[in-house]
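**Q** Below: sequence and its predicted model.
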Amino acid sequence: MDFAELTALLTPEGLRLLDEVGGIDSTDEAAATVSRLRAAGLSPDLVSAVVGQARLRTRARTKFGAFADRMLFTRAGLEQATRLEIGARHAGRFRSAEVERVADLGCGIGGDSLAFAGIGLDVLAVDVDEVTAALAAYNLAPFGDAATVLHARAEEVELADADAVWLDPARRTAGHGETTRVGAAEWSPALEWVWEVASRRPAGIKLGPGFDRTQIPQDAEAQWISVDGSTIELVVWTGSLARPGVRRAALVIRGGRAAELTAAADAPDAEVRPLGAYLHEPEGAVIRARLIGEVARAIDAGMLDPKVAYLTSDTEASSPFVQSFRIRETLPNDVKALSRALRERGIGTLEIKKRAVDVDPATLRARLKLKGAAAATLIVTRIGDRRVTLLADRV
């Protein structure tokens, strides 16, 4: 969205038209809507803005639920926004620390600020991009004076009135559409400035889950978060926002149910043991937090290989921190022999998981030419210098 489209949209006519159009689910529906609106004599900027927002609102429902239908977005802003359920957990951390005023530096379209304001915190939301800041102001307007939005550089904002800060440094190129990742040296605001601010006042810092762990301050809490199988972010908490005695945390959410594993430091790995009747795949947040050993000992499992994040045990285990599979048998690694073995077993639906091997699941599935009504999971991994292919069922 450019400024001309924003200007056309932020009018009574534009917002009324957006509500009338409703959600748009497909490219064909978008094209038909564009044709209809242009035939009605509406301006190209207004039509582009309305149709673009209608499509984004439909996509945004996975992150914001029903709130998406009254929000405005850019494509990049939606991709980078925090999911509402995660934002609510962030906000709860601030409230538990008795924070009343929070500065959201790098607020984007206002996802986290919505959660902060939603539980009664006073919010100063700041973004360096003019269009994005305008959208954040619209999204936060229902909160009135409790949420103030500034178009400014984070480094230039006066923070004296803020009890704590939320920092989400931009890790991608500027823009409202397609963006690309940039190196840490090009983040905005700069990481050195972020750490300096976080050393002076309580802070939550949203980072990518693959962030270099060696740069995390030793006195901070590092919390990795996985949602429905995807590891979505790392949050570094400092000052009173960091929990006493906690330096590593893995928060796992599946189907709306949450479980968390915490520790004072990285956990030693469990001992390696031979492949048993079950294989367990730790959640991504557990792997990133280096708490695999804690999980292994809790379910009486061992490492399948010292360098591969799979666990194995002889007995079934129930844990929110792993996905478990019952091993049926070991199959050939050769594609032709593997294909033949799967056809003999009538397997036509196959989930393919891999770790520590150079395998593309989509390419492998196509080469296997599956046929049959049965379903199973194929796990391709390495034990020592040996590649193994395991047929399994989810527990």
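**A** Received the coordinates, thanks.
**Q** rest of the way, CA atoms for contacts and neighbours
**A** OK.
**Q** which helix in this protein runs the most residues?
**A** When the chain is parsed with DSSP state H, its longest helix is helix 44-64.
**Q** list the helices and strands that one packs on?
**A** In terms of contacts (3 or more Cα pairs under 8 Å, 6 or more residues apart in numbering; DSSP states H and E), helix 44-64 is packed against helix 3-9, helix 12-21, helix 27-39, helix 75-80, helix 84-96.
**Q** what's next to that helix, contact-wise?
**A** 1, 4-6, 8-9, 14, 17-18, 21-26, 30, 33-34, 37-38, 67-69, 71-75, 78, 82-85 (Cα atoms under 8 Å, 6 or more residues apart in numbering).
**Q** quick one: contacts for the residue nearest to residue 227 when sequence neighbours are not counted?
**A** With sequence-adjacent residues excluded and distances taken as Cα to Cα, 6 or more residues apart in numbering, residue 227 is closest to residue 253, at 4.7 Å. Taking Cα under 8 Å, 6+ apart, we find residue 253 in contact with 225, 226, 227, 228, 259.
**Q** try it against this one:
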Amino acid sequence: MLLSDEGQELLARLREHDPADDLAVATRLRRTHDAGLVAAALTQARLRQRGAAKFGADAGRMYFTPHGLEQSTRAPVAEHRARRFAAYGPGAVADLCCGVGGDALALLRHGLTVTAVDRDPLTCAVVRANAEALGLAERLEVVCGDVTDVGAGGREGVFVDPARRTARGRVFDPEAYSPPLSWALGTAAAGSPGAVKVAPGIPHEAVPPAAEAEWISDGGDVKEAVLWFDAGGDRVRPGARRATLLPSGATLTGRGLPDPPVRPVGRYLYEPDGAVIRAHLVAEVAEELAGGLIDPTIAYVTADELRPTPYATAYEITDVLPFHLKRLKALVRDRGIGVLTVKKRGSAVSPEDLRRRVSPRGPNSATVILTRTAGTPTMLLSHPVTP
């Protein structure tokens, strides 16, 4: 319905639509249009507005299902992955469990031929419509079927994104994924290259020895992990661990370093990006910063010098104190701190509760870091700095 001229006209009229006006707009439009078409257009308008957070300006021309939008890869992450595929030069990629096409669209934009496979007919129609809307349909083949039956279809490159949710919520057993993770890994391992999208919390011991594991963050939020394979060459490093930070694209690869030393808090504290922590690469960051850990179990790096790094956020420490609520309240009051950012790692204290009890007031701002130093509950008063 939405692809008809009438549907396109409705979508164009609803482009700047405020969802708060749904009832009034629906009532008005139903006077001249089919009620079902109006409902579909309003739903799509809302989904496009939500989709802007993942797809930017493209969302205004794309089509979504609620589940498909929720599970889709955000554009910067898909773009990064497509760039890696294109650099490896497979020419054609099978996108298995393609969803609404976020990854397929990125692969197409990098000049690759894509076979997108999904078992849901509506989702397949959405992928086709999205490629048409963005002018990318020429090199796209959509196959509607079970990926375990269709397979990679002879494509050299393979990308698999198993569904980790059902109608009842998140699935924690990898063999209950759709398709099972073992099938996804086996299929991707035969690719040249091949990749499987997995949850960022995947245990390191669950990563196959033949895979290179890459954790990806976007704007500081860890979004996913990808297991890379290359059955036909040496374009990935089996056993390697990598952290990639978007939008900068900075990539840190593990060098097998031992745990950093534990040392007293210096002038600066560095908070590594979540992808660095997930990839177990804090030691690489500590070496780069000539720093050490404040506690053997806490992923905070401390150093005496301020050095630039894309892999961590730096804070200048002004006070290192044993955790004491009354003392913190007095410090905040005496220094006129009205904006208090509370960060924590290794502390059971609720930031919201602490902020409420401290009652910050005044023109100044500060960051308090609740953590442990050498096993002792500690509060570090600080402010962010840029090298």
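**A** Received the coordinates, thanks. No experiment lies behind these values; they were computed from the predicted model shown.
**Q** TM-score of the superposed pair?
**A** Aligned and superposed, the two chains score 0.92 in TM-score terms (TM-score structural alignment, normalised by the length of the second structure); 379 aligned residues with a Cα RMSD of 2.0 Å.
**Q** just checking, what residue in the first structure corresponds to residue 29 of the second structure?
**A** The alignment partner of residue 29 of the second structure in the first structure, by TM-score structural alignment, is residue 37.
**Q** go on, residue 126 of the second structure?
**A** By TM-score structural alignment, residue 126 of the second structure lines up with residue 135.
**Q** ok so, going back, could you turn the buried ones of the contacts of helix 44-64 of the first structure into a ChimeraX selection?
**A** Selecting only the buried entries of the contacts of helix 44-64 of the first structure in ChimeraX, with 16 or more other Cα atoms under 10 Å as the criterion:
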select :1,5,6,8,9,14,17,18,22,23,24,30,33,34,37,68,69,71,72,73,74,75,78,82,83,84,85
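**Q** Which stretches in the stretch 151-300 of the second structure count as helices?
**A** 181-189, 274-278, 282-288 (DSSP state H, counting those that start in this stretch).
**Q** equivalent range in the first structure for the longest one?
**A** Spelled out, that is helix 181-189 of the second structure. Going by TM-score structural alignment: helix 181-189 of the second structure matches residues 191-199.
**Q** now swap in stretch 359-376 of the second structure and tell me
**A** Using TM-score structural alignment, stretch 359-376 of the second structure pairs with 369-386 in the first structure.
**Q** Buried by neighbour count: which residues of the matching stretch qualify?
**A** Residues of stretch 369-386 of the first structure classed as buried: 370, 376, 377, 378, 379, 380, 381, 382, 383 (neighbour count, 16+ other Cα under 10 Å).
**Q** element containing the fourth one?
**A** Remark: residue 378 of the first structure resides in strand 374-383, with elements defined by DSSP states H and E.
**Q** quick one: contacts of that strand?
**A** Taking Cα under 8 Å, 6+ apart as the rule, strand 374-383 of the first structure contacts 304-305, 308, 345-357, 387-394.
**Q** hmm, back to that, tell me, how many residues neighbour the residue lying closest to the match of residue 29 of the second structure once chain neighbours are set aside?
**A** Nearest non-adjacent residue to residue 37 of the first structure, counting by Cα to Cα, 6+ apart: residue 47, 6.4 Å away. A count of nearby residues for residue 47 of the first structure, using other Cα atoms under 10 Å, gives 24.
**Q** What of residue 234 of the second structure?
**A** Counted with other Cα under 10 Å, residue 234 of the second structure comes out at 12.
**Q** Same check on the one 10 residues further on?
**A** Here the number of neighbours of residue 244 of the second structure (other Cα under 10 Å) works out to 25.
**Q** And for residue 3 of the second structure?
**A** For residue 3 of the second structure, using other Cα under 10 Å, the count is 11.
**Q** distance of it from residue 315 of the second structure?
**A** When distance is defined by Cα to Cα, to the nearest Å, residue 3 of the second structure is 52 Å away from residue 315 of the second structure.
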